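J.: only the shape, not the letters, is given here:
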């Protein structure tokens, strides 16, 4: 791929450079059904949310990734919550290759995390999935 954009993927999975992150695993969100897509962002903030909100007991991790195929705007955020794509969030049916890890990142405040968890819980109670595929 000739795109020089840096992409990130936030998770709690313990992976290493060269590993592939692909669809087909249980989603980190909603009812945890099998994910048809894998998600990435061109902003560190969006990846930070991914690392903080992912299920699992491990620490949050943010990987620098490169797509192995085409990517598209993430319709869960673009135009649904934010006009256009200000979060620079994308998805793909093709895996991403890990090319590095961001070791020195700062998480959101406890207040911001609580607010996000509360909002996600409200959506869940209303039967709204955080991610629609």
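T.: Yes, it's here. Remember, predicted model here, so these are calculated numbers, not experimental data.

J.: drop to CA atoms for contacts and neighbour counts, all remaining ones
T.: OK.

J.: mind listing the helices for this structure?
T.: For the chain, the helices defined by DSSP state H cover 44-53, 110-125.

J.: with distance to residue 104 and mean neighbour count added, can I get the ones you listed in JSON lines?
T.: Output for the helices of the chain, formatted as JSON lines (distance: least, Cα to Cα, whole Å; neighbours: other Cα atoms under 10 Å):
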{"stretch": "helix 44-53", "distance to residue 104": "11", "mean neighbour count": "21"}
{"stretch": "helix 110-125", "distance to residue 104": "18", "mean neighbour count": "13"}
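
J.: possible to save these as a markdown table with distance to residue 70?
T.: Shown next, in a markdown table, are these (distance: least, Cα to Cα, whole Å):
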| stretch | distance to residue 70 |
| --- | --- |
| helix 44-53 | 19 |
| helix 110-125 | 29 |
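
J.: tell me which of the ones you listed lies nearest to residue 102.
T.: helix 44-53 (9.1 Å; Cα to Cα).

J.: the closest one vs helix 110-125, what angle?
T.: Using axes from the mean of the first three to the mean of the last three Cα atoms, to 10 degrees, the direction of helix 44-53 lies 70 degrees away from that of helix 110-125.

J.: run through who's touching helix 44-53.
T.: Identification of contacts with helix 44-53 by Cα atoms under 8 Å, 6 or more residues apart in numbering yields 8-12, 28, 40-41, 60-62, 87, 89, 105-108.

J.: and for stretch 55-64?
T.: By Cα under 8 Å, 6+ apart, stretch 55-64 touches 6-14, 28-29, 47-48, 51-52, 54, 98-103.

J.: list the contacts of residue 26.
T.: With Cα under 8 Å, 6+ apart, residue 26 has these contacts: 32, 33, 34, 35.

J.: please compare the first structure with the one that follows:
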């Protein structure tokens, strides 16, 4: 387990949840992805690109949002990406069982094209049909 603690790093969390500065993002709620089971981990990234995917692919009808967050405890490399898709963690994606405190919202960001979104959603659907979860705890 690679536990990370990077001081002065800016972290992002993409979602469709309507949050305010000071709110905590915590485990135990239904996941934004996969089978929507209760989340054992919460996820964040040090890249706006990864957070953009998080906002765009999250379940729900709410507005896509990207929040700047501050971990309240240790974070570790996200094995859903680093162990399978991007060795070395170039996406700077992490997870934790400790809450993230919302410290602000990114109000200006550019989403992916309709074609990119369609391709990603088709890929995730194929994985689902094969019984492969997008998020594995």
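T.: Cool, got the structure. Given the structure is predicted, the values throughout are model-derived calculations rather than measurements.

J.: any idea what the TM-score is?
T.: Here the superposed chains carry a TM-score of 0.98, computed using TM-score structural alignment, normalised by the length of structure 1; 133 aligned residues with a Cα RMSD of 1.0 Å.

J.: just the buried ones from the contacts of stretch 55-64 of structure 1?
T.: 7-13, 28-29, 47-48, 51-52, 54, 98-99, 101 (16 or more other Cα atoms under 10 Å).

J.: from those residues, which land in strands?
T.: Members of those lying in strands (criterion: DSSP state E): 7, 8, 9, 10, 11, 98, 99, 101.

J.: for residue 125 of structure 1, see how far away the third one is.
T.: Separation of residue 9 of structure 1 from residue 125 of structure 1 (Cα to Cα, to the nearest Å) stands at 27 Å.

J.: still on that earlier bit, closest to residue 71 of structure 1 out of the ones in strands among the buried ones among the contacts of stretch 55-64 of structure 1?
T.: residue 7 (11.1 Å).

J.: how close does the aligned partner of the closest one in structure 2 sit to residue 52 of structure 2?
T.: Here residue 7 of structure 1 is matched to residue 11 in structure 2, going by TM-score structural alignment. Here the criterion is Cα to Cα. By it, residue 11 of structure 2 lies 12 Å from residue 52 of structure 2.

J.: do the same with residue 44 of structure 2
T.: 11 Å.

J.: quickly list what's touching both of those two.
T.: Common contacts of residue 44 of structure 2 and residue 52 (Cα under 8 Å, 6+ apart): residue 14.

J.: how close does the residue mapped onto residue 34 of structure 1 from structure 2 get to residue 26 of structure 2?
T.: Counting by TM-score structural alignment, residue 34 of structure 1 lines up with residue 38 in structure 2. Going from residue 38 of structure 2 to residue 26 of structure 2 by Cα to Cα gives 11 Å.

J.: can you check residue 114 of structure 2 too?
T.: The value you get for residue 114 of structure 2 to residue 26 of structure 2, if Cα to Cα is used, is 30 Å.

J.: one more: residue 130 of structure 2?
T.: Counting by Cα to Cα, the gap from residue 130 of structure 2 to residue 26 of structure 2 is 29 Å.

J.: these two: which is more packed in?
T.: residue 26 (17 against 9; other Cα atoms under 10 Å).

J.: skipping adjacent residues, who's closest to the equivalent of the more buried one over in structure 1 in space?
T.: With TM-score structural alignment as the criterion, residue 26 of structure 2 lines up with residue 22 in structure 1. Spatial nearest neighbour of residue 22 of structure 1, excluding adjacent residues (Cα to Cα, 6 or more residues apart in numbering): residue 95 at 4.0 Å.

J.: surely that neighbour meets residue 69?
T.: Yes: using Cα atoms under 8 Å, residue 95 of structure 1 is in contact with residue 69, at 7.4 Å.

J.: so what sits against both of those two?
T.: Joint contacts of residue 95 of structure 1 and residue 69 (Cα under 8 Å, 6+ apart) do not exist.

J.: these two - which one has more neighbours?
T.: residue 95 (22 against 11).

J.: quick one: map the more buried one onto structure 2.
T.: So residue 95 of structure 1 corresponds to residue 99, using TM-score structural alignment.
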